[in-house]
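Peer 1: how would this look folded up:
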Amino acid sequence: MRMAIIGFAAGAALLQTQAALPEASTIGLAAVAVLALPLALAAWRRRGGQGGWSATMRGAAALTLAARLAAMLAGCAAGFLWAAWLAHCALAPQLASADEGRDFTLVGTIDNLPYRFDRGVRFNFAVERVVGGVQGQVPPHVALSWYAGFRDQVTEVGDVQPGERWQLTVRLQRPHGNANPYCFDYEVWLLEQGLRATGYVRPDAGNRRLDGFVFSIGNVVEHARAVLRGRILAALPDRPYAGVIVALVVGDQRGIDQSDWAVFNRTGIGHLISISGLHITMVAGLFALAAFKLWRWSFFTRAQLPLLLPAQKVAALVGMAVALLYVLLAGFGVPAQRTLYMLTVVAAALWLNRITSVSHVLCTALGVVVLIDPWAVLWPGFWLSFGAVAVILYATVGRTTLRPARGRHGPAPAAAAQAPSRREQLWQALRLGAHTQYAVTFGLVPLSMLLFAQISVVSPLANAVAIPLISLVVTPLALVGSMLPAPLAGPVLGLAHWLVAALAACLQWFSGLRYAVWSAPTPPFWLFCWAMFGTIWLLAPRGWPVRWLGLATWIPLLAAQPSHPAPGRMTVTGFDVGQGMALLIETGRHRLLYDTGPAYAPDSNAGNRVILPYLKARGIAALDGMIVSHSDADHSGGALTLLDGIRIGWVLSSLWPNHPIALAARQHVHCAAGQGWSWDGVRFEMLHPLPSSYADTALKPNARGCTLKITAGGKSMLLAADIEAAQEAALLERDRGRLQADVLLAPHHGSGTSSTPAFLLAVQPSVAVFQVGYRNRYHHPKQEVYERYGVQGIRRLRTDESGAVTIDFSNGAGQGIGIASYRTEHRRYWNGR
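Peer 2: Sure thing, here's the model as predicted:
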């Protein structure tokens, strides 16, 4: 059974790597074959037993091995088909392409815990009907944003609460997210949540609340979460770590600042800043212990309840019920689900008077999680949650038991051995905790490198402080405080907040240490498997030969260096940042970032959402230089985040000296025509603006955009920022001979005010890259401009369609240019649906 469940999870994971789903008819036929496989296996085993072949030990072992392999293969096929069928069902509700950008008036209910931010509120909406339209045009669940300001107009945002019924006028689009290597996949997250369209609420007089609350189990749970969150925020107004308290009580982590998350992740305690399995087990255990004691004590009253039902069964039932309630409050995350299912299996075994092993419990929880949510295998939390428990079981079960008490001259008598002293019990508990932390810390090193390209060196020390404080003190205080009446809630929650603030100060010190984190490029899968083999060897039982050799398998994992192009070659990565520009230029030993993408929200930008995750996954710890072409937010939005998050040698820009980016740079220089330098056989030339342009304060930022030409191996690329027709004409007049380039970054995203025919004829590109946002409000690239490129036979690449674009300039004029788009190279079945 365990092998079948492991195969089931592997099959579901395999489905998530497919570029297309199998047809529904194929799934049905394959399902019949999978169901027939166990029957054929059983018949084969009976035939083997009758023939006498399985009577020998060798034959029995072979049959057992074959049966386990067959069970795993059958489970893998079943998991693949099950995940494919659920994917078909999830993709079926679809907004038609023709309905994108169309206004709908919808009636439905607020389907989750809304998230309020400076500019409005975001929430999920369960559609009940379309007013004035045909039912079925809109998917049943959509994700909406309601902005306080709309196109420079101030609008009123409704006070939406979970379970309320509203009528809203909305504009929708199909699911779409930025597609970049090593970055969060928003499209599959929407698919997992059952959200098949996104959009925003339009200003309309008809937007109104219809009913105060619509009863359903889900609405009751979300309403309870909203009430608890509201009580916490009311008791802790404007407190910096109120979001952490909210996360510990209801699992909503959206109120935690990105800067705090950076500290938590660097110190390796991010798993504690939520309703984790440890917290659920602790709370369920406390309630189970209380139920056990009260039920047993009733024996000394007239009730004598243990005669009706054993206290152990009552305790198991109470613990499971409390765990279920807490998991519902947590938003049903994977770690919480895993804990709930494991506790449920243990409780069921106790009620059925069955003995079950920990491996059966863990595998059952794994099977249930994947059965309910096959997309869970795509998220780091799934692998870390089950991986941590598997490592603990492997390293502790059967090895860490209380040793018998010893006298001064040898083992103590049997009676004393059965009752170790409190001091010995405490010492043994400390040893078990230390061994468990050692096993988790070392056991998860390969997985952490695969998922995050880094490990926290200070994690053991930080967790030694944070685990007891958060689990045993802060979480109980937060839970009790959130349920107390207002006069009493304030002091209790204030104490919990003070403890979190003190912990955060300690963690900031840990995070600031020079070697707090070890980073290296994300390893290939084969290297991860090799390091995992060494880790299993390292954590083997005492007596296993030369266990320390397992550490040797980590050397290529931890000592890897980021890749570079060969000398004379150049690689350019054009990120998919939405409506904005950001390109990474790499030569043999240097790296330059051209523009930093847009700002999405006050604490969210292309720097922390796209560029930094990519650099970290590649193991890139520093950039030699950064160019910020001009001050527009879609080009400079991520600059401050990057300057704070990674070492950057110098900044070249057209910004004024008192601009925050110029002030934050280690070295800032104005870009100007005539500047140039060479890196590793690659030539960089600045063509625009003229130095004299900085004296003209009337010029728009676009007119002063840093225009850069890069040449490698006889091939070149022109990065034209947001220059417009006037600047293109000026370039033609003074530098026509230097404009020719094989690849052109379309000026101003392909706007109608740039890419003039004369400019394109002078550049003569074979490839043009348009960095644009999906269905952007500016309608870039303009249709007539886009067709202009096509008429001249220029290959056109749009990042909203192709995702990130990688351009490889070969070492030699005759070897051409290699181009790869992320959505083509890493296509998944949920893309473009």
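Peer 1: CA atoms for contacts and neighbours, from now on please.
Peer 2: Will do.
Peer 1: How far away from the center of its chain is the host helix or strand of Thr436?
Peer 2: Thr436 belongs to helix 422-443 when assigned by DSSP states H and E. Chain-centre distance of helix 422-443: 31 Å, with CA atoms, centre = their mean, to the nearest Å.
Peer 1: in it, what's buried?
Peer 2: Across helix 422-443, burial judged by 16 or more other CA atoms under 10 Å covers 428, 432, 435-437, 439-443.
Peer 1: helices and strands around it, which ones?
Peer 2: Helix 422-443 is packed against helix 380-396, helix 459-468, helix 525-538, with contacts defined by 3 or more CA pairs under 8 Å, 6 or more residues apart in numbering; DSSP states H and E.
Peer 1: Let's see this one next, to set against the first:
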Amino acid sequence: MLVLLVSSAGCLGGGGQSPVDDDTDPSSDSNTTAPSEDLEGTLEIHPINVGQADATLIIAPSGETMLIDSGDWPNDGRTVIDYLNAQDIDRIDHLVTTHGHADHIGGHAAIIEHYETKRNGIGAVWDSGVTHDSAAYDRYLTAVEEHNVTLYATQEGDEIPFESEQAQATVLNPPADSKKPDDIDYNSVVVRVEFGESSALFTGDAGTNVEERLLETHAEALDVDLYQAGHHGSSTSSMPAFLDAMSPQATIISSAYDSQYDHPHEEPLAAFAEREIPTYWTATHGTMIFESDGEAWTVATQADATTDPTALREDSEVEADPTDPPTEYEPLTVLIVDEFSDHHMRSSVSSSAAVATGVIA
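Peer 2: Here you go, the predicted model:
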């Protein structure tokens, strides 16, 4: 399977992309996006409600798309494909495989098949290069091979290129000289996306050992606005020092309401609460859209639920179909988030999946 991975990619360690110089920090002046007054368009981040799994759509200001993970194998990509169709996404420019576990790549094969045969294709796949012995991973690599999709084995320092220089996606993990080359979680692909002054971090199932390494090697790049909580909000991730380095304005958790692993765990929720970080959970907020003009973020959710980490479980499970785009509904209210509060936004709207929007300044 490793031979298949490398041969499908055609190359290793950035897949032919020009990696960032080792001494270049992605947050340095030489590597920042254009000044905010020159920015055009918006950056969109869509955490899709895929239950006890992960799938996030990113739409760059240029219109290019990135899909980070694709949900669990029993669903076989149906939820993600339906959502992408609802958003009229005709092409996936970058498909990022954070790691090979089935709850992250379960929909890869179906999505590759769908986009290569019925839409305008997959631009490239970005993978850590660490294989996994599972049927889901085997189907994924088979789809890559059958459709001749470019597959890059990526590592820290690589940039996933957007056509527009106004947005950037930089890989911070896996390390180039991994001390645990066979550890699938340790080598999770960690991606920092930025547009103007706005930024977000996606860590897959990276644990505290990865977070410690990132603090040592990429500390300045960790200063971000949005953080998708590692390992579905598990206590194996989101250690206090890592959160302090990020100081995120909001955290996103992707896990099931009745998670068999009891995600999210109390330890990270307590850490979020201590730092007054508003927390959005796919199980209660549903599918979401975070949008930035390069300065401030707005957020639309399918359901009106608390963002207080200590009260997340007090709200009911979201009833909305996860493929219903939040933007199909009229905003109920606008909230300026200038300090930590309950952030409840209530309405008597009778639609099956009302939308709540807020502004994260």
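Peer 1: quick one on the thing from earlier: how about the buried residues of helix 422-443 of the first structure in TSV, adding distance to Thr824 of the first structure?
Peer 2: As requested, those are exported to TSV (distance: CA to CA, whole Å):
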residue	distance to Thr824 of the first structure
Gln428	56
Leu432	50
His435	46
Thr436	44
Gln437	42
Ala439	40
Val440	38
Thr441	37
Phe442	37
Gly443	35
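Peer 1: which among the residues you listed gets closest to Ile5 of the first structure?
Peer 2: Gly443 (22.3 Å; CA to CA).
Peer 1: hang on, the earlier thing: can you redo the helices and strands packed on helix 422-443 of the first structure as TSV, where the extra columns are mean neighbour count and distance to Thr756 of the first structure?
Peer 2: Output for these, formatted as TSV (neighbours: other CA atoms under 10 Å; distance: least, CA to CA, whole Å):
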stretch	mean neighbour count	distance to Thr756 of the first structure
helix 380-396	18	47
helix 459-468	18	56
helix 525-538	18	47
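Peer 1: Can you check which part of the second structure the helix holding Thr436 of the first structure sits on?
Peer 2: Here helix 422-443 of the first structure fails to align to any part of the second structure, judged by TM-score structural alignment.
Peer 1: same thing with stretch 454-466 of the first structure?
Peer 2: With TM-score structural alignment applied, stretch 454-466 of the first structure matches no range in the second structure.
Peer 1: swap in stretch 59-76 of the first structure?
Peer 2: Against the second structure, stretch 59-76 of the first structure falls on no residues (TM-score structural alignment).
Peer 1: for the stretch 201-350 of the second structure, what spans make up the strands?
Peer 2: Using DSSP state E, counting those that start in this stretch, the strands found in the stretch 201-350 of the second structure span residues 226-228, 250-253, 279-281, 288-292, 297-301.
Peer 1: and Thr208 of the second structure, which of these is closest to it?
Peer 2: Between Thr208 of the second structure and the strands of the stretch 201-350 of the second structure, the tightest spacing by CA to CA is seen for strand 226-228, at 14.4 Å.
Peer 1: ranges for the strands of the stretch 1-150 of the first structure?
Peer 2: Using DSSP E, counting those that start in this stretch, strands in the stretch 1-150 of the first structure cover 103-110, 115-117, 120-131, 141-147, 149-150.
Peer 1: Same question for the stretch 51-200 of the second structure.
Peer 2: Using DSSP E, counting those that start in this stretch, the strands found in the stretch 51-200 of the second structure span residues 56-59, 65-68, 92-97, 122-127, 151-153, 167-173, 190-195, 198-202.
Peer 1: Which among those strands is found nearest to Tyr257 of the second structure?
Peer 2: If we rank these by CA to CA, the stretch that ends up nearest is strand 56-59, at 17.9 Å.
Peer 1: want to try CSV for the strands of the stretch 201-350 of the second structure, with mean neighbour count and distance to Ala273 of the second structure as columns?
Peer 2: Formatted as CSV, the strands of the stretch 201-350 of the second structure follow (neighbours: other CA under 10 Å; distance: least, CA to CA, whole Å):
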stretch, mean neighbour count, distance to Ala273 of the second structure
strand 226-228, 25, 14
strand 250-253, 21, 11
strand 279-281, 28, 9
strand 288-292, 24, 21
strand 297-301, 24, 19
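Peer 1: Of all these, which one is nearest Ala53 of the second structure?
Peer 2: strand 250-253 (10.1 Å).
Peer 1: so where is the closest one in the first structure?
Peer 2: Using TM-score structural alignment, strand 250-253 of the second structure lines up with residues 767-770 of the first structure.
Peer 1: The matching stretch vs the second structure, mean deviation?
Peer 2: Mean deviation of stretch 767-770 of the first structure from its aligned counterpart in the second structure after superposition (mean CA distance after the TM-score superposition for the first structure): 0.3 Å.
Peer 1: will you turn the strands of the stretch 201-350 of the second structure into a markdown table that also has distance to Leu84 of the second structure?
Peer 2: Below are these laid out as a markdown table (distance: least, CA to CA, whole Å):
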| stretch | distance to Leu84 of the second structure |
| --- | --- |
| strand 226-228 | 20 |
| strand 250-253 | 20 |
| strand 279-281 | 20 |
| strand 288-292 | 13 |
| strand 297-301 | 17 |
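Peer 1: Residue in the first structure paired with Gly100 of the second structure?
Peer 2: Aligned by TM-score structural alignment, Gly100 of the second structure pairs with Ser631 of the first structure.
Peer 1: ugh, wrong one, I meant Thr284 of the second structure
Peer 2: Under the alignment (TM-score structural alignment), Thr284 of the second structure maps onto Glu801 of the first structure.
Peer 1: Could you pull up the contacting residues of its match?
Peer 2: Going by CA atoms under 8 Å, 6 or more residues apart in numbering, Glu801 of the first structure touches 774, 823.
Peer 1: right, and Pro248 of the second structure touches Gln228 too?
Peer 2: No. Look at Pro248 of the second structure against Gln228 with CA atoms under 8 Å: they stay out of range, at 9.8 Å.
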